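Student: A predicted structure for the sequence below; I have some questions about it.
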Amino acid sequence: MLVEPSPGLIEDMKKIKGDIMILGAGGKMGPSLAVLAAKAAGGAGVNKKIWAVSRFSDEVGRRFLEENGVTTISLDLMADGALEQLPDAANLIYMAGKKFGTNGNESETWKMNVSLPTLVTRRFSGGNIVVFSSGNIYPQVPICSGGCADWEKPVPVGEYAMSTLGRERVFEAASKDGKTKVLLYRLNYAVDLRYGVLYDLAQKVLKDEIIDLTSGNFNCVWQGYANEAAIRGLLHAESPAAVLNVTGPETVSVRYVAGEFGKLFGKEPKLTGAEEDKAYLNNAARCFELFGYPAVTLRQMIKWQAEWLLSGGRVLNIPTHFEEKGGSY
């Protein structure tokens, strides 16, 4: 479901000139994004190499990539001279970063999120770069606002969000050279049945755990759509850098989602507290204008998520902490 390219992606793959390299491809989204790119290149009938670069501690994930036409490179990007070992690539999707575990290890987060991008922009100067970022760098806004548009000024809270904005600023500065084109890709939250906001809420309903309604609203989007937007975004990188919010069209209610899972699981959700009138919300209207609306709806994601858990599907046990408002990760 995550790696089948749409007709739009296949057509855009014909327009993307040169090979594609994905840095930090071993994380939650990287493997499915890389395979999706390889399948789209095959569907487009173009001879395009897809490189996936990561330390690849998970050999199963690496085999999945290789078996699906992706060339993997095992590399610690932070090691001295590592970037010089990489082949040239006209197109870069930058996914490397650190979020969880920031508390108590703030310097390492800044090193990964800001120092490494400085080296990457020097090594891949003159290319097209899609830079993964986060919608959490925006301020909280009223739930009736429609969310922050991609032209609104970031107001990051906490070390993770500040270092994420720092990553953006490094790539933004590089894009002003007139040669390097950059798209700052601000995502929240991608849904994969193994993890995500819907997974977090479904698990709590299934295990009869209490759900706090204080952070009562969020955005989410099917990860397959988010992956497509990242790949197709290579055609929309600009100099100076452009910004693109990527998420779903709804302002989603925690109370509503918990209730839907309750119906599917035959349980009564245990809710506490009351919804605050502000939340971290993004407006992805420009993304929909470029790529259309997601084909997978919220209700479909909820149904799939319930079926996945009831059938014992594999999970990653990585909570999103979407309810966090103080920037502590």
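Tutor: Received it, and whenever you're ready, just let me know what you need.
Student: use CA for all of it now, contacts and neighbours both
Tutor: Noted.
Student: longest helix in the protein, please.
Tutor: helix 158-175 (DSSP state H).
Student: endpoints of stretch 320-329, how far apart?
Tutor: Terminal residues of stretch 320-329 lie 10 Å apart, using Cα to Cα, to the nearest Å.
Student: quick one: buried residues of it?
Tutor: 320, 322, 323, 325, 327, 328, 329 (16 or more other Cα atoms under 10 Å).
Student: residues touching the second one, list them.
Tutor: This means residue 322. By Cα atoms under 8 Å, 6 or more residues apart in numbering, residue 322 lies in contact with 197, 218.
Student: and it, what helix or strand is that in?
Tutor: Assignment of secondary structure by DSSP states H and E places residue 322 within no helix or strand.
Student: adding another structure so you can compare the two:
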Amino acid sequence: MTHTLPEKIAGQEQLDELQSRPSQRLIEMMQTLDGDVMVIGATGKVGPHLVRMACRAVQASGVSRRVYAVARSDMADLEQAGATTIRCDLLDPEAVARLPLVRNVIFLVGFKFGAESAKSMTWAVNVIAPYHVARHFQGSRIVAYSTGCVYPVMSIRSGGATEDTPPEPVGEYAQSCLGRERMFDVFADRGQEEVVHLRLNYAVECRYGVLYDVASKVMAGTPIDLTTGYANVIWQGDVCNQSLLALPVASAPATILNVTGPEMFSIRQVALEFGRLMKRTPVFSGEENGFGYLNNSTRATGLFGYPQVPLATLIRWTAAWILDGGASLGKPTHFETQDGKY
């Protein structure tokens, strides 16, 4: 980020500004990147901020290029931010075929919450839609979102899964996410498009994520299950920044990058820190089994540098947000899950 970080986030407007603020490195990349940029899945948790960040980076770069935002629903707010919006049902191959061909694509679409009770739709969204997109955008470079859940649960002693750890997805959600990767690989393996798979876990911001889940339970006095006692997180603004910076990393065959924070932290210790900040006593249940979806982000850190918002700041911001009565997105991460059922 190009400005000093605040002590706390005062409201929605400041939260949106911080999450969509481009780094100086991203602005410089936009000065040399060839072609327009398209964000597919622009209305999810990450999409709106990523689109705004791309627009701001393009504007600051002084280079004329379009930023397209693609989703099924209305995106009037993204039009106001400078994006060219297109409504498209990705399960309709004819609709996908009408999308303009651009050099740079970021694919965010995925189905997670409720996946266990909607298995057919999980596979349709996570496998069929990516195939339609991958088939259409041959010749493009594509940053394709994936998840650390394609790896096995890892011991805290392992240092986390690296990009060389063989996938071992547990449950149909994680299996379908590996399927999403393979749909892009069909074309990347043939040299027909350049791809980088971003295996992300877990993005956080003040209204959502592992830290919000823990802090809200501390605030409410709800027991915190310690079975999955460790996690990685990364500020969603850093996710957006690294996603755009990853465009030149795309290759054929595909590259894999783990995107998360560098620290594997203790849920217990973070809960105790929230308790100190919020003047509450955390309530715990269970004991740590030493495993979780833990990723090693050394490779991405070497490419992009450390995340711009450190863990201590994220904890402080989240505690202050909840104490101030800030809104929630109402979507628990279920980071405690080790059986693949969401």
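Tutor: It's in. Being a predicted model, the structure only gives us computed values, none of them experimental.
Student: put one on top of the other, what's the TM-score?
Tutor: After superposition, the two chains reach a TM-score (TM-score structural alignment, normalised by the length of the first structure) of 0.96; 325 aligned residues with a Cα RMSD of 1.1 Å.
Student: quick one: which of the buried residues of stretch 320-329 of the first structure is nearest residue 113 of the first structure?
Tutor: residue 329 (14.3 Å; Cα to Cα).
Student: which residue numbers in the second structure go with the following helix or strand past the longest helix of the first structure?
Tutor: Remark: after helix 158-175 of the first structure, the chain's next helix or strand is strand 181-187, criterion DSSP H and E. Here strand 181-187 of the first structure aligns to the second structure at residues 194-200, judged by TM-score structural alignment.
Student: cool, stretch 202-219 of the first structure as well?
Tutor: Taking TM-score structural alignment, stretch 202-219 of the first structure hits residues 215-232 over in the second structure.
Student: list the buried ones in the matching stretch?
Tutor: 215-219, 224-232.
Student: can you map out the helices along the stretch 1-150 of the second structure?
Tutor: Along the stretch 1-150 of the second structure, counting by DSSP state H, counting those that start in this stretch, helices occupy 12-19, 24-32, 47-61, 76-80, 93-97, 119-123, 129-136.
Student: got the angle for the third one vs helix 24-32?
Tutor: For the pair helix 47-61 of the second structure and helix 24-32, the angle between their directions (axes from the mean of the first three to the mean of the last three Cα atoms, to 10 degrees) equals 70 degrees.
Student: what range in the first structure does helix 47-61 of the second structure sit on?
Tutor: The aligned range for helix 47-61 of the second structure is 30-44, by TM-score structural alignment.
Student: neighbouring contacts of that stretch?
Tutor: With Cα under 8 Å, 6+ apart, stretch 30-44 of the first structure has contacts from 2-5, 9-11, 13-14, 22, 24-25, 47-52, 61, 64-65, 68-70, 95, 224, 227-228, 231.
Student: what subset of these is buried?
Tutor: Counted by 16+ other Cα under 10 Å, the contacts of stretch 30-44 of the first structure give 2-5, 9-11, 13-14, 22, 24-25, 48-52, 61, 65, 69-70, 95, 224, 227-228, 231 as buried.
Student: excluding chain neighbours, give the residue nearest to residue 101 of the first structure in space.
Tutor: Closest residue to residue 101 of the first structure apart from its sequence neighbours, by Cα to Cα, 6 or more residues apart in numbering: residue 329 at 6.1 Å.
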